[in-house]
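**Q** sequence? don't have it. structure:
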């Protein structure tokens, strides 16, 4: 830890970070463990409790954002966000007083901000593509709905026409049979009278 305390950075405990990020304390611990497994150092006090700096919280926000994307695991999000982020020096925090921690290097902040901006841009591009695909799907659903309605109407009209044709054919057969019966009996009775 540096001796210069004029530019001290505030640190936050796990519960504070969980409240800020809107996630469970266990999830914050999982993110922190994965970050540490990938070489990232998070400050700890003499009781081995994690003390998160603003940069740590920014990285966790980005991990959370990437992890929400379809098909991205938390592990992949951690790996992606931590690429290019230099690991911190191991530091300890005494007691609950975290106000004397030194700030990160300006160059490290710039690198982190550039990395976050790059991933924000990629995330926004993916979000825009996703929104565009959703719009296309809705249009296709409307087209399919219209086609299904047309097909249903066509089938209904065809069925009505077939039913009408069957009725007319049946009526014509009845009339023909009735005429044929009259002709047979009238011929039969005519012959007897002769």
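**A** In hand now; what should we look at? Everything numeric in this text was worked out from a predicted model, so none of it was measured.
**Q** alpha carbons only for contacts and neighbour counts from here, please
**A** Fine.
**Q** show me what the host helix or strand of residue 119 packs onto, helices and strands only.
**A** In this structure, residue 119 sits in helix 106-193 according to DSSP states H and E. Helices and strands touching helix 106-193, as assessed by 3 or more Cα pairs under 8 Å, 6 or more residues apart in numbering; DSSP states H and E, comprise helix 54-68, helix 74-82.
**Q** next up, a second structure to put side by side with the first:
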């Protein structure tokens, strides 16, 4: 396959083409290499440097437009553009355009379906994780209530135990005081009895 080369078309350097298409110079070279692997030929000077025609710039512009569509690779875009610029076919046939559009639509729809499926699965996972988080939060809240209830009961038990201990200590102290009073009264009675 050979590129369409008009005898009177102007030739542009890779830098000029890059400037016209608002892309990097390396991108122009990359496009040209891929076109050449597909059998397309560009004008070259005696040193082997490529020069590009207005037709080549038009091809590159079309590749850039197609490549920017979701799911389209550079190679796919170039393969889709080559039939439009065959030497024998300046104006692409309706069948070629239709086939190219169908191919691009199929690729785009397939990628879109895959993305939609991946998105649906991701949303399902997010929903499941959200439910798990809610469940864990509920369990945590119940655990906090259990701990708070247990702490309240423990505090009440300690207070009751302290109250009981206090009452027991007071009872013991009262008994000791009463015993001491009895002992004193006994001594006092004996002292009076025996005169001591």
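**A** Okay, I see it. Please read these numbers as outputs of a predicted model, since none were measured by experiment.
**Q** if we can go back for a sec, format the helices and strands packed on helix 106-193 of the first structure as JSON lines; extra columns: distance to residue 162 of the first structure and mean neighbour count.
**A** JSON lines is the format used below for those (distance: least, Cα to Cα, whole Å; neighbours: other Cα atoms under 10 Å):
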{"stretch": "helix 54-68", "distance to residue 162 of the first structure": "56", "mean neighbour count": "18"}
{"stretch": "helix 74-82", "distance to residue 162 of the first structure": "62", "mean neighbour count": "18"}
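**Q** nearest to residue 138 of the first structure, of those helices?
**A** The minimum distance between residue 138 of the first structure and these falls on helix 54-68, with 22.8 Å, by Cα to Cα.
**Q** which residues in the second structure does stretch 120-131 of the first structure align to?
**A** Taking TM-score structural alignment as the measure, the second structure aligns residues 108-119 with stretch 120-131 of the first structure.
**Q** list the buried residues in that stretch.
**A** Neighbour counts over stretch 108-119 of the second structure (16 or more other Cα atoms under 10 Å) mark residue 108 as buried.
**Q** residues contacting the one helix or strand residue 16 of the second structure maps to, please?
**A** Residue 16 of the second structure belongs to helix 14-21 when assigned by DSSP H and E. When contacts are defined by Cα atoms under 8 Å, 6 or more residues apart in numbering, helix 14-21 of the second structure is touched by residues 24-25, 27-29, 50-52, 57, 61.
**Q** drop anything exposed from those residues.
**A** Among these, those scoring as buried are 25, 28, 50-52, 57, 61 (criterion: 16+ other Cα under 10 Å).
**Q** with secondary structure and distance to residue 114 of the second structure added, can I get the residues you listed in a markdown table?
**A** Listed next are those as a markdown table, based on DSSP: H, G, I helix; E, B strand; the rest coil; distance: Cα to Cα, whole Å:
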| residue | secondary structure | distance to residue 114 of the second structure |
| --- | --- | --- |
| 25 | helix | 34 |
| 28 | helix | 31 |
| 50 | strand | 40 |
| 51 | strand | 41 |
| 52 | strand | 38 |
| 57 | helix | 34 |
| 61 | helix | 28 |
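**Q** burial measure for residue 103 of the second structure, as a count.
**A** By other Cα atoms under 10 Å, the residues close to residue 103 of the second structure number 14.
**Q** over to residue 31 of the second structure?
**A** There are 17 residues near residue 31 of the second structure, going by other Cα under 10 Å.
**Q** residue 99 of the second structure too?
**A** The number of residues near residue 99 of the second structure, taken as other Cα under 10 Å, comes to 13.
**Q** which residue in the first structure aligns with it?
**A** So, by TM-score structural alignment, residue 99 of the second structure is matched to residue 111.
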